[in-house]
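1. Prediction below, plus the sequence it came from.
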Amino acid sequence: MRGHDRINTCLPDELIVEVFRWLDSKTSRDACSLVCKRWLALERLSRSTLRIGATGSPDLVVDLLARRFRNVHTVHIDERLNISLPTHPGRRRGTDIAAVLSVRLHSANGSDDGVLDSNSLSDAGMTAIGDGFPKLEKLSLIWCSHVSSIGLISLADKCKMLKSLDLQGCYVGDQGLAAVGQCCKQLEDLNLRFYEALTAVGTSCSSLEVLALYSFQKFTDKGLRAIGKGCKKLKNLIVSDCYFLSDNALESIATGCKELTHLEVNGCHNIGTLGLESIGKSCPRLTELALLYCQRIGNFALSEVGRGCQFLQSLHLVDCSSIGDEAICNIAKGCRNLKKLHIRRCYEIGNKGVVAVGDYCRSLTGLSLRFCDRVGDQALIAVAKCSSLQYLNVSGCHQIGDTGLIAIARGCPQLSYLDVSVLQNLGDMAMAELGEGCPNLKDIVLSHCRQLTDVGINHLVKSCTMLTSCHMVYCPGITSAGVATVVSSCPNIKKVLVEKCKVSPRTKRRAASVISYLCVDL
């Protein structure tokens, strides 16, 4: 019946709020909030996440938002984001509150509603967060340099349900972190960057499960020993650019944190073989290991991981010059549940290690061997036994040619991503086999493959109709006809990266939205 409001008279508040929570676009949520005062109030109740930028008097903003959005459990404040106050010609300037209410605030649900124009979050703002959001579970403070231990103590005392805390560039001291550890017994995730005090974490945060430490210039083994001694539930540890950590630090983690499942060591140049060896001996539940720019970690360390960590599923190695085939062979033999192996610029790793992976790790779904120039066709022939392989990146492995890729095409029908860029010996025969054997291929990178021609491209796209992206810059054998074939034969194509000179006017008219150019002119 016209004029009869069936929704507002029949549906309870709880159901309308639930509907709002399912709306994932800003436009839809804003439209709903403008229907009536009831919907405006209910839409605010559905907000669970708020994001606040740098300007806009954050202390005042937090106080205002706490009154409007009572069910928020996630708050992100990033003082790197700089948003300008919009101007309204002809409108008289009102109070500070009116100005604040006219500014944008980003919410994770897609809605913007909010605030701007002033300085930095202070301890008073932290108190306002604690008073206004008692249900807070996740708090992220990025470069809020005016926050001190006083503010963190105030918040910890009121937000006892806090589970995740991200402090990047916030120079609070031990007292603040100690208060978080003592009051927030559910704290599981702690991310610290450019932070100087850590001993309090080990002594107070016994429920901690995730710890990420970035760029600790003054952080020594003492801090990580405290973590190993006090944080027995730790499962995920990332240490990046912590230059003064040594093998003793990792040994403390290994002996104290038996539940460890994920470890990433990035650019910690004083950590070597002995530290990782202790992880292999004492952390049998390890499932993910990433070693980036670890020049001092050698073969014996990974051999120990292979012997002791049989549940390892993911191994990521970047610029580890002392790790070679012996380590990879031992990983393959001991960690037969390995699903992802990503190696980049580890020049001592060649066919022998990768062949062992193909022989023993039949559940492999992702393999990346970027710029491992000792890896050739023999390795890919072995990997072809892994029929579940979906992701393959052999960019810059110059010894790989048609033979290896043909084996992959015949043995890995589920392949969906392939990067064979900078392979000078790869030709059209491999493309034809890939087209026949890998119908699920969605993304392919062929750039700098000088032997490929339009003939190979035609064979590839004939059967790979699910292709969504194709990169083929600097392939002199591929012409405008090949580009046109890709565009016309692949109904799902979304991106074709190619030189501008190889796109005909007809192709540009038909598919201008999917064509991307690496260079304007070549």
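-> Perfect, I can see it now.
2. Every contact and neighbour count from this point should use C-alpha atoms.
-> OK.
3. quick one: terminal-to-terminal distance for stretch 153-168?
-> Stretch 153-168 has an end-to-end distance of 17 Å (C-alpha to C-alpha, to the nearest Å).
4. Please apply the same query to stretch 471-485.
-> End-to-end distance of stretch 471-485: 14 Å, with C-alpha to C-alpha as the criterion.
5. Which parts of that stretch count as buried, going by neighbours?
-> Within stretch 471-485, the residues that qualify as buried are 471-475, 478-485, counting by 16 or more other C-alpha atoms under 10 Å.
6. Show me those that map onto strands.
-> Among those, the ones falling in strands (DSSP state E) are His471.
7. Pick the one among the buried residues of stretch 471-485 closest to Ala327.
-> Minimum distance to Ala327 across the buried residues of stretch 471-485 is 33.7 Å, recorded for His471 (C-alpha to C-alpha).
8. who's in contact with the residue nearest to Ile331 when sequence neighbours are not counted?
-> Leaving aside its chain neighbours, Ile331 sits nearest to Gly306 (4.2 Å; criterion: C-alpha to C-alpha, 6 or more residues apart in numbering). Residues in contact with Gly306 (C-alpha atoms under 8 Å, 6 or more residues apart in numbering) are 280, 330-335.
9. try it against this one:
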Amino acid sequence: MAQSFPEDVLEHVFSFLNHDRDRNAVSLVCKSWYDIERLSRRRIFIGNCYAVSPEIVIRRFPDVRAVELKGKPHFADFNLVPEGWGGYVYPWVVSMAGAYPWLEEIKLKRMVVTDENLELISKSFKNFTVLVLLSCEGFTTDGLAYIAANCRVLDYIEDVGLEALAAACKDLQELRVFPSDPYDAEGNVTLTEQGLVAVSEGCPKLQSVLYFCRQMSNAALVAIARNRPNMIRFRLCIIEPRAPDYLTLEPLDAGFGAIVENCKELLRLSMSGLLTDRVFEYIGTHAKKLEMLSIAFAGDSDLGLHHVLSGCESLRKLEIRDCPFGDKALLANATKLETMRSLWMSSCSVSFGACKLLGQKMPRLNVEVINERGPPDSGPEDCPVEKLYVYRTIAGPRVDMPGFVWTMDERVSSRFSRATEGHGD
């Protein structure tokens, strides 16, 4: 039955499938559908440039017109990924220049892009129309001159401005408010949680929020959750770490708990403020469709991480910094990591020994330890590592690792074990 339709008819039908996951599902039906889908796919998304090689992508999808590629972990935005870690776009540009002459669009995020890379892009793709560089580095105005890019979330806005937005922009779907000076000349806070509450009340189509602010309350978060249960992305950054509800001085567990309980379709969540293990219990219980979670300065113990890994069935990316999560929850939920795209942990309580065990137990994962102070085996095995990046890959360990990155595969782990023999008490 699946093969009864002519190929040109199926290709036309497949053209209406815009989501990568839908197209991936179609390709699994049968060999014929696999071939039709791969030959007709025009847009590809690579969420981790080290999860697959350019050659593998080109071999499977030979007629691509738009590429979206991500490199460094998300916490590179906060300068937590050391300079020189990787994420180079060069091998991708070289490969695509030869294979995709009709490429029209490239979107890059958290990648190293040089002026030479931009020059090669400008000369290789005759129909090229769109270049998006988000949190990229390595280029100058000379490189941009080759592309002749134009520049344009940023105007200052206060609570008054957000209230006007709520009254006038009924079709608003996405709101991004970045940090600026939140005080007026008299020292009063001019951008608070009330602006966000007003938008949640006045904009019925609002689905995505990225909001930087100085203060937040549980009452405001509960109001936002009740006003906008259709929210799919909610990212809140309270600039002061571990800031409590400024009205009650309580943790913000109840407020974020209301977000995950009411917003049933939530896909992405970033949390900040004073948070305990209780909020992670809420997340594990209610956030069944959550795909990406970013956490900083939160939690009390390993129990918080366990709630997330054991309860969030759809989780694909987890980013953690400065949290008291360690070996027990990580190793107990190791098989969960094979269903995810990546896990990033920095300034947590994960030991070098646990990283070795994880690498031995999960050979299909790249378990990367990042230690700028020296080799991770130079101290006791229970010594915490600086940073840990775990990701699923079919390309094996990458070949461009700088000296401060170690991959915990079975071979490397065995070498470390031999090197530390006899260095006991």
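-> Nice, thanks for sending it over. Just so we're clear, the structure is a prediction, and the values are computed from it rather than from any experiment.
10. Superposing both, give me the TM-score.
-> The TM-score (TM-score structural alignment, normalised by the length of structure 2) is 0.52; 271 aligned residues with a C-alpha RMSD of 4.7 Å.
11. circling back to that earlier point, for the contacts of Gly306 of structure 1, which single residue is the most surrounded?
-> For these, the largest number of neighbours (other C-alpha atoms under 10 Å) sits with Ile331, at 28 neighbours.
12. counterpart of that residue in structure 2?
-> Using TM-score structural alignment, the equivalent of Ile331 of structure 1 in structure 2 is Ile259.
13. Quick one: list the elements packing against the helix or strand hosting its match.
-> Ile259 of structure 2 belongs to helix 253-262 when assigned by DSSP states H and E. Using 3 or more C-alpha pairs under 8 Å, 6 or more residues apart in numbering; DSSP states H and E, the elements in contact with helix 253-262 of structure 2 are helix 218-227, helix 277-286.
14. Throw those into CSV and include distance to Leu175 of structure 2, thanks.
-> Listed next are these as CSV, based on distance: least, C-alpha to C-alpha, whole Å:
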stretch, distance to Leu175 of structure 2
helix 218-227, 13
helix 277-286, 23
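15. among these, which is nearest Arg152 of structure 2?
-> Arg152 of structure 2 sits nearest to helix 218-227 of all these, at 29.8 Å, using C-alpha to C-alpha.
16. Could you identify the helix or strand that succeeds the closest one?
-> Moving toward the C-terminus from helix 218-227 of structure 2, the next helix or strand (DSSP H and E) is strand 233-238.
17. Could you tell me where that next one falls in structure 1?
-> Using TM-score structural alignment, strand 233-238 of structure 2 corresponds to residues 314-319 of structure 1.
18. any chance you could map the strands in the stretch 51-200 of structure 1?
-> 74-78, 103-106, 112-114, 138-142, 164-168, 189-193 (DSSP state E, counting those that start in this stretch).
19. Any chance of CSV for those, columns mean neighbour count and distance to Glu348 of structure 1?
-> Formatted as CSV, those follow (neighbours: other C-alpha atoms under 10 Å; distance: least, C-alpha to C-alpha, whole Å):
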stretch, mean neighbour count, distance to Glu348 of structure 1
strand 74-78, 20, 42
strand 103-106, 20, 48
strand 112-114, 19, 52
strand 138-142, 20, 40
strand 164-168, 20, 36
strand 189-193, 20, 33
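20. Dump those strands to JSON lines, plus distance to Lys222 of structure 1.
-> Listed next are the strands of the stretch 51-200 of structure 1 as JSON lines, based on distance: least, C-alpha to C-alpha, whole Å:
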{"stretch": "strand 74-78", "distance to Lys222 of structure 1": "30"}
{"stretch": "strand 103-106", "distance to Lys222 of structure 1": "40"}
{"stretch": "strand 112-114", "distance to Lys222 of structure 1": "44"}
{"stretch": "strand 138-142", "distance to Lys222 of structure 1": "26"}
{"stretch": "strand 164-168", "distance to Lys222 of structure 1": "20"}
{"stretch": "strand 189-193", "distance to Lys222 of structure 1": "16"}
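21. circling back to that earlier point, what comes into contact with the match of strand 233-238 of structure 2?
-> By C-alpha under 8 Å, 6+ apart, stretch 314-319 of structure 1 touches 287-295, 338-346.
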